[in-house]
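Trainee: how would this look folded up:
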Amino acid sequence: MTALHDTGVAATGAARAKVPAATRPAPLAEGALVPAGTAATRGGAPFATQPVDYDAVLLLGFGGPEGQDDVIPFLRNVTAGRGIPDERLEEVAHHYRHFGGVSPINDHNRALRAALQAELDGRGHRLPVYWGNRNWAPYVDEALQRAFDDGHRSILAIATSAYSSYSSCRQYREDLADALEATGLPLEIDKVREFFDHPGFVTPFVDGLRAGIAQLAERGIDVADAEILFSTHSIPNVDADRSGAPEDGFGPGGAYLAQHLAVAEQIMAQLGDRCPWQLVFQSRSGPAHVPWLEPDINDAMQDLPARGRKAVLIVPLGFVSDHMEVMWDLDTEALQTAADLGLAAVRTATPGLHPAFVAGLADLVEERLQGTPPERRPHLTALGPAYDVCRPGCCENTHRGFRPALAGVIP
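Mentor: From the prediction side, this is the model:
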């Protein structure tokens, strides 16, 4: 059984199907532009500068199986609506089965929830932290129901993903809308801004790269002979192009590509631009004829020996924790590719439970409690700080269209 929060309340129904997709938006207060928003957000302004007395925090996760029997039901949830037969799902299941059918993402989110709770408690905030997943127990609707039963009515959500795209931002907002429709709860729900360039997210990568450079030095390899590969999840080009707010006009690759490049540049600037680097992609899935962001990390390594590289430093820039796509796609497949090419390789750390990351999440909560104006919010690139209220038409999914979503202006 999975604890939702410190009182030990357990989640149920792990193997159930996901909550059906919302068919209508959450109720709009009179004159509001943002469904289920608080007074600070319902008017639709990009930044919420009015203090809000939130009474709970909700950590939003992807979810993952907890054992071999959970793997296929979990993958059915992930691929719901696509009609993918179990025999094809089994082709992906071996990644999980290799690790006993257990995804590390759930244990990480349990630990992150506890760490964030301790940080908020230490700052004097009486805010219980709940946790709900998209694809596995505890589900988002279960977490919201528990928060409501505990007497909470105004909730601030934090997605465990830092960047703009459909799957990393808008889909979490859809999850909230689905859960509100399923439960019918009269809740106000806002979401913190995307935190791709918040110092709390960037600092752990800088520290991790410094540690990786030291590891290479211990093996007698100078960083000047290495190449840094900043790796993130590939997504279809059409989804990347539509990531972020249309009004910002990012162009090809959208906000998703621009944000990753900006963060990588910031990290390299802090390290003194000591060696070559590139942004690479991983974990592609779907039909081969559909263009996805490239190059794949394994392809990117192929010509490095011919260019005199002796080593690679693999930085999981798109990921918050060491979940399956880090442990399999990087720690298993990419490191094997490096070994086959004769390249020394170090995979650097994700933010995980780094004190700066946990403190940064608490900072994001505090800026919404206090209504901090955008000019006083920490950000390390020219692209930030990101919006509190997602703009109309942001992060469109070209196959599904604009489904009901919270924490943003319709659609």
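
Trainee: hey, let's count contacts and neighbours off CA atoms from now on
Mentor: Fine.

Trainee: which residues touch the strand or helix carrying residue 214?
Mentor: Taking DSSP states H and E as the criterion, residue 214 maps to helix 199-218. By Cα atoms under 8 Å, 6 or more residues apart in numbering, the list of residues contacting helix 199-218 from outside reads 195-196, 222-223, 263, 267, 270-271, 313, 315, 317, 346-351, 354, 356-361, 378-380.

Trainee: Buried subset of those residues, written for ChimeraX?
Mentor: Only the buried entries of those go into this ChimeraX selection, using 16 or more other Cα atoms under 10 Å:
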select :195,196,223,263,267,313,315,317,346,347,348,349,350,351,354,356,357,358,359,360,361,378,379,380
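
Trainee: Roughly how far does the nearest residue to residue 49 once chain neighbours are set aside sit from residue 54?
Mentor: Distances taken as Cα to Cα, 6 or more residues apart in numbering put residue 371 closest to residue 49, at 4.0 Å, once the chain neighbours are dropped. According to Cα to Cα, to the nearest Å, residue 371 stands 12 Å off from residue 54.

Trainee: the more surrounded of those two?
Mentor: residue 54 (20 against 16; other Cα atoms under 10 Å).

Trainee: which element is the more buried one on?
Mentor: If you go by DSSP H and E, residue 54 is not part of any helix or strand.

Trainee: Please tell me I have it right and it contacts residue 129.
Mentor: No - with contact defined as Cα atoms under 8 Å, residue 54 does not count as touching residue 129 (11.4 Å).

Trainee: distance of residue 287 from residue 376?
Mentor: For residue 287, the distance to residue 376 - Cα to Cα - is 44 Å.

Trainee: ok, which stretches of this structure are helices?
Mentor: Taking DSSP state H as the criterion, the chain contains helices spanning 71-78, 86-97, 104-122, 140-149, 171-183, 199-218, 237-241, 254-271, 297-300, 324-327, 335-340, 355-370.

Trainee: quick one, which of those helices is packed in tightest?
Mentor: helix 171-183 (a mean of 24; mean count of other Cα atoms under 10 Å).

Trainee: Now the second one, please; I'll put the structures next to each other:
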Amino acid sequence: MSQATTAGYDALLLISFGGPEGPDDVIPFLENVTRGRGIPRERLAKVGEHYHLFGGVSPINGQCRELKAAVEADLAAHGLADLPVYWGNRNWDPYLTDTVRRMTDDGVRRAAAFVTSAYDGYSCCGQYAQDIERARAEVPGAPEIDKLRVYYNHPGFVEPFVEAARAALADLPDDLRDGAHLVFSAHSVPLSQPGRELYQAQLEDVSAYVAEHAAPGRPWRLVYQSRSGPPTQPWLEPDIGDHLEDLHAAGVRAVVNVPIGFVSDHMEVKYDLDVEAAGTADELGLTFRRAATPGTHPRFVSMVRELVQERAGTDRPALGSLGPRPDTCGECR
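Mentor: Presented below is the predicted three-dimensional model:
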């Protein structure tokens, strides 16, 4: 394996949020997610009902396994089969610290870390950088771990959304397609969260790019979903449900939801969009289609390898108007 082709890394680390894998895991998982925030247990039980609709299993761990396998196959196809791929989570097994300990035991010296979150902002970027620092501090002799750059406007993330938006529009009935609106959605965050302005600007920029290349001239708007804070705390708006009501009142008959803020179909997509938002649309009489997330799209999978390899060179592709992001995300910690 050439050091030039892997930028001197001897391992790739996939880092994700984690999720329960059975009914008994749901409340302990939610306790991990909300630790230190004083969330009442009855509130956790209410949120847990979303997971129980899916057998107590979040899709995210299965999706990480699929992504890991796809990345390993892509590396092998490009002569990099001996670059091992590890996986660790913030909130559930396999925990990141345990994975870093295994990497240390395996003799890994320097690893690149790919996070399943595409944007800047504290919860998307800065918190993962802190997770890496914390895990390394808990493991004597831990390898050096470099978090790969934010990739929200990398062609490997954007092009699958263009393709998916076109496919969702094509799936609408012929008599509704021309008048359908695009509704881009992303996880809401508090207005006070570090990096929020950059997060919002990136979402607007990539949404505009996807709208223009998937359906030029079609009406679109960026909205937010999955809010979890107290009503007194200002969060990014409008909420997707409120926007669907506004579209219905304006006489719109069909929408295509593009979950631009998400890498894969985890719970915020499968429940908050496929159940809640789709249910709201149904009640309003709006025809609703949801575009696919990148998941294990071949272009997204190859992007992971490209992000590692670009650390050895200068080519950093980026679509839209904001340009590629630097390797560090210190401004959003």
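
Trainee: And the TM-score, once the two are fitted together?
Mentor: The TM-score (TM-score structural alignment, normalised by the length of structure 2) is 0.96; 329 aligned residues with a Cα RMSD of 1.5 Å.

Trainee: do you know which of the helices of structure 1 lies nearest residue 162 of structure 1?
Mentor: Closest approach to residue 162 of structure 1 among those is made by helix 199-218 (8.1 Å; Cα to Cα).

Trainee: With residue 290 of structure 1 as the reference, measure out to the most centrally placed residue in structure 1.
Mentor: Centroid check for structure 1 by Cα atoms, centre = their mean gives residue 161 as the closest residue, at 1.4 Å. Applying Cα to Cα, the value for residue 161 of structure 1 to residue 290 of structure 1 is 24 Å.

Trainee: now residue 70 of structure 1
Mentor: 30 Å.

Trainee: The two - which one has more neighbours?
Mentor: Set residue 70 of structure 1 next to residue 290 and count neighbours by other Cα under 10 Å: residue 70 wins out with 17 against 10.

Trainee: Mind telling me what the more buried one corresponds to in structure 2?
Mentor: Alignment note (TM-score structural alignment): residue 70 of structure 1 maps to residue 25 of structure 2.

Trainee: Tell me if I'm right that residue 50 of structure 1 and residue 371 touch.
Mentor: Yes - at 4.5 Å, residue 50 of structure 1 and residue 371 qualify as touching, with contact defined as Cα under 8 Å.

Trainee: Can you name the residues that contact the closest residue to residue 6 of structure 2 other than its chain neighbours?
Mentor: Distances taken as Cα to Cα, 6+ apart place residue 309 nearest to residue 6 of structure 2, at 5.2 Å, with adjacent residues excluded. Going by Cα under 8 Å, 6+ apart, residue 309 of structure 2 touches 4-7.

Trainee: can you tell me which residue in structure 1 aligns to residue 309 of structure 2?
Mentor: In structure 1, residue 309 of structure 2 lands on residue 366 (TM-score structural alignment).

Trainee: Could you report the separation of that match from residue 234 of structure 1?
Mentor: Applying Cα to Cα to residue 366 of structure 1 and residue 234 of structure 1 gives a distance of 32 Å.

Trainee: go on, residue 66 of structure 1?
Mentor: Distance, residue 66 of structure 1 to residue 234 of structure 1, using Cα to Cα: 25 Å.

Trainee: So between these two, which is more surrounded?
Mentor: Neighbour count, other Cα under 10 Å: between residue 66 of structure 1 and residue 234, residue 66 has more, with 23 against 20.

Trainee: That one contacts residue 102, doesn't it?
Mentor: Yes - counting by Cα under 8 Å, residue 66 of structure 1 does reach residue 102; the two are 4.5 Å apart.

Trainee: so stretch 308-317 of structure 1 matches what in structure 2?
Mentor: Under TM-score structural alignment, the match for stretch 308-317 of structure 1 is residues 251-260.

Trainee: quick one, what contacts residue 11 of structure 2?
Mentor: 83-86, 108, 110-112.

Trainee: same thing but 7 Å
Mentor: 83-85, 108, 110-112 (Cα atoms under 7 Å, 6 or more residues apart in numbering).

Trainee: Structure 1: which residue goes with that one?
Mentor: Aligned counterpart of residue 11 of structure 2 in structure 1: residue 56 (TM-score structural alignment).

Trainee: I'd like the distance between residue 107 of structure 1 and residue 127 of structure 1.
Mentor: With Cα to Cα as the criterion, residue 107 of structure 1 and residue 127 of structure 1 are 21 Å apart.

Trainee: corresponding residue for residue 55 of structure 2 in structure 1?
Mentor: By TM-score structural alignment, residue 55 of structure 2 lines up with residue 100.

Trainee: Check residue 235 of structure 2 too.
Mentor: Aligned partner of residue 235 of structure 2 by TM-score structural alignment: residue 292.

Trainee: just residue 323 of structure 2 next, same as before
Mentor: Using TM-score structural alignment, residue 323 of structure 2 pairs with residue 384 in structure 1.

Trainee: Enumerate every residue touching that match.
Mentor: Counted by Cα under 7 Å, 6+ apart, residue 384 of structure 1 has contacts residue 197.

Trainee: Could you measure from it over to residue 378 of structure 1?
Mentor: Taken as Cα to Cα, the span from residue 384 of structure 1 to residue 378 of structure 1 is 8 Å.
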